[in-house]
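Undergrad: Sequence and computational prediction follow.
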Amino acid sequence: MQSSYFITGTDTNVGKTYIASALVKHFVRAGYQAVGMKPIASGCNLTPDGELLNDDVLALRAASNVSAPLDLINPYRFAPAIAPHIAAEQTGQDIDCTQIMQAYQHLATLADIVVVEGAGGFLVPLNAQHTIADLAVMLNIPIILVVGMRLGCINHALLTVEAIQARGLTLTGWVANQVDSEMPVFAENLVTLQQRIAAPCLGVVGWQQEASFSFS
């Protein structure tokens, strides 16, 4: 099996890293060489040896069974926990999607499966010209959408699905991840999304529950 998946979300803080890491673990358990990639990470901490490192990247590396250089797994690292394009501007950098593409292509030679986690939502800017959506188009790999199950998730999910489809990308499936422990009518919201999203629901993750997935 040689494949990759791009993980995007309906918003920031909807559990993209948790789901991406769980997907990497899922493929590792299935016997594949799998690695997680987070091209852009904001909110990095400075290590004692002067390296910027993000907790999301650590989670992806811990889930992977492929050893790869940090510059391939996480080409762009920023200390401010803000939108990527603003963090890049503040540090005098420019996010180059071509560099990300090259890092991904290298990773793809090292693993059977590469799970690429986006930043924020699908239309988050990366620079003056490009967004996460543009990066997804460049990579041209199947997308898995993480729906943060909370009030407003139906609109956010359906708009994101439209944006993915409008770019001719393949939505392999979506994951319902409950991020609000007191979300009202969770089951009813889930049914509504299942009725309106043509792609399969690959998993339903309750509040603080372990993720599991079903691929056809």
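TA: Structure received. Keep in mind the model is a prediction, meaning the values are calculated, not measured. Residues are numbered from 1 along each chain as shown.

Undergrad: From here on, just use CA atoms for contacts and neighbour counts.
TA: Will do.

Undergrad: How is residue 59 classified with respect to secondary structure?
TA: Following DSSP: H, G, I helix; E, B strand; the rest coil, residue 59 is assigned to helix.

Undergrad: For it, give its distance to residue 44.
TA: For residue 59, the distance to residue 44 equals 13 Å [Cα to Cα, to the nearest Å].

Undergrad: Could you do residue 173 as well?
TA: Relative to residue 44, residue 173 is positioned 30 Å away (Cα to Cα).

Undergrad: The residue nearest to residue 55 when sequence neighbours are not counted: what's it in contact with?
TA: Distances taken as Cα to Cα, 6 or more residues apart in numbering put residue 44 closest to residue 55, at 7.3 Å, once the chain neighbours are dropped. Contact analysis of residue 44 by Cα atoms under 8 Å, 6 or more residues apart in numbering lists 52-55, 77-81.

Undergrad: Can you tell me the element residue 86 falls in?
TA: helix 84-90 (DSSP states H and E).

Undergrad: I meant to write residue 156 there.
TA: Per DSSP H and E: residue 156 is located in helix 153-166.

Undergrad: roughly how far is that helix from the heart of the chain?
TA: Relative to its parent chain, helix 153-166 has a centroid offset of 15 Å by Cα atoms, centre = their mean, to the nearest Å.

Undergrad: now do stretch 29-44
TA: Centre-to-centre, stretch 29-44 and its host chain are 9 Å apart (Cα atoms, centre = their mean).

Undergrad: then this one, side by side with the first:
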Amino acid sequence: MNTMLRQLYIAGIHTDVGKTHFSAAFCKAFSYTYFKLLQAGSPTDEQRVKELSPNTEILPSALTLRTAASPHIGRKYENLTYNGLHLKIPQSDKLLIELAGGIFTPLDDKHTFFDYILAHPRPAIVVGRYYLGCINHILLTLHAMQNMPILALVMLKDTKDTHRDEIDEFVRSYTKIPLVHIQSYTTQSLDSAANKLSCELTPYIQELL
């Protein structure tokens, strides 16, 4: 592919839905650089990406908190004062920007990650997974982001998923957003996962160019 999106956000419908897992595969598939806007706690998502995709370039987070909690709590415990809207995104091409938690997760004591992406607009991929209540979280997230360019909704598949087809059918019908899948993978199966992801996502990337 000769032309790519310069930068894009990876947003989640909730906490722990697989944003980092997806990000590592995406960076491998499309040769993107990985950047976590704000990291809270350890082990870090940068470390996880390095484990899954050792050859991916990783840039330091704009802000790292030691406390494994919502940033508005971590900043208080660590006695930090900052304006989250002023966090800097590197001026790099082919940069994947992973957000934290869901889009309304607090970024500081006054702002959420949603406020940040409104202030610093870029195309986005939304990541979700299958669980009771996921449809509600998917629809709320996509509704909030309806005026932003959304590349696709990517759902993380697991062998324990139930009613996956029915969930997909409803979400596709209701949102009209492209829905693709990524299977859980290991470092050893990264190449296969990345190749499948490239095949599924490339047409939607080209639509936004």
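TA: Ah, there it is. Computed from a prediction, not measured in an experiment: that's the story for all the values here.

Undergrad: before we move on, back to that, which other helices and strands does the helix holding residue 156 of the first structure contact?
TA: When contacts are defined as 3 or more Cα pairs under 8 Å, 6 or more residues apart in numbering; DSSP states H and E, helix 153-166 of the first structure sits against strand 171-178, helix 186-196.

Undergrad: buried set for it?
TA: 153-154, 156-158, 160-161, 164 (16 or more other Cα atoms under 10 Å).

Undergrad: For residue 200 of the first structure, give me its contacts.
TA: 172-174, 194.

Undergrad: Quick one: the helices in the second structure, in order.
TA: For the second structure, the helices defined by DSSP state H cover 19-30, 45-52, 71-77, 113-119, 134-144, 164-175, 190-208.

Undergrad: What span of the first structure is the fourth one aligned with?
TA: Across the first structure, the stretch matching helix 113-119 of the second structure (TM-score structural alignment) is residues 132-138.

Undergrad: re the thing from before, now the helices and strands packed on helix 153-166 of the first structure in TSV, please, with extra columns for mean neighbour count and distance to residue 210 of the first structure.
TA: Listed next are those as TSV, based on neighbours: other Cα atoms under 10 Å; distance: least, Cα to Cα, whole Å:
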stretch	mean neighbour count	distance to residue 210 of the first structure
strand 171-178	22	10
helix 186-196	14	17
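
Undergrad: Any idea which of the ones you listed gets closest to residue 202 of the first structure?
TA: Taking Cα to Cα, strand 171-178 is the member of those nearest to residue 202 of the first structure, at 5.5 Å.

Undergrad: Pull up the aligned stretch in the second structure for that closest one.
TA: Here strand 171-178 of the first structure aligns to the second structure at residues 150-157, judged by TM-score structural alignment.

Undergrad: between the contacts of residue 44 of the first structure, which is closest to residue 39 of the first structure?
TA: Nearest to residue 39 of the first structure among these: residue 77, at 8.4 Å, using Cα to Cα.

Undergrad: Quick check, that closest one in contact with residue 53.
TA: Yes: counting by Cα atoms under 8 Å, residue 53 is a contact partner of residue 77 of the first structure at 7.2 Å.

Undergrad: With neighbour numbers in mind, choose between these two.
TA: Using other Cα atoms under 10 Å as the criterion, residue 77 of the first structure and residue 53 rank with residue 77 on top: 23 against 20.

Undergrad: The more buried one maps to what in the second structure?
TA: Using TM-score structural alignment, the partner of residue 77 of the first structure in the second structure is residue 64.

Undergrad: Next one: its match from residue 80 of the second structure, what distance?
TA: From residue 64 of the second structure to residue 80 of the second structure the distance is 11 Å (Cα to Cα).

Undergrad: And residue 126 of the second structure, by the same measure?
TA: Residue 126 of the second structure is 30 Å from residue 80 of the second structure, where distance means Cα to Cα.

Undergrad: So the two - more neighbours on which side?
TA: Ranked by neighbour count (other Cα under 10 Å), residue 126 of the second structure and residue 80 place residue 126 first, with 23 against 11.

Undergrad: how near is the more buried one to residue 43 of the second structure?
TA: 23 Å.

Undergrad: Next: residue 120 of the second structure.
TA: 27 Å.

Undergrad: ok now stretch 39-55 of the second structure, how far from the chain's centre?
TA: Relative to its parent chain, stretch 39-55 of the second structure has a centroid offset of 14 Å by Cα atoms, centre = their mean.

Undergrad: Only the buried residues of that stretch, if you could.
TA: Neighbour counts over stretch 39-55 of the second structure (16+ other Cα under 10 Å) mark 39-40, 44-46, 49-50, 52-53 as buried.

Undergrad: Residue 97 of the second structure matches what in the first structure?
TA: In the first structure, residue 97 of the second structure lands on residue 116 (TM-score structural alignment).

Undergrad: no no, residue 80 of the second structure
TA: When the first structure is aligned by TM-score structural alignment, the residue opposite residue 80 of the second structure is residue 93.

Undergrad: Quick one: residues contacting its match.
TA: Residue 93 of the first structure neighbours (Cα under 8 Å, 6+ apart): none.

Undergrad: from memory residue 103 of the second structure sits against residue 113, does it?
TA: Yes: contact criterion Cα under 8 Å: residue 103 of the second structure and residue 113 qualify, at 5.3 Å.

Undergrad: out of these two, which sits in the more crowded spot?
TA: The residue with more neighbours, out of residue 103 of the second structure and residue 113, is residue 103; 26 against 23, by other Cα under 10 Å.
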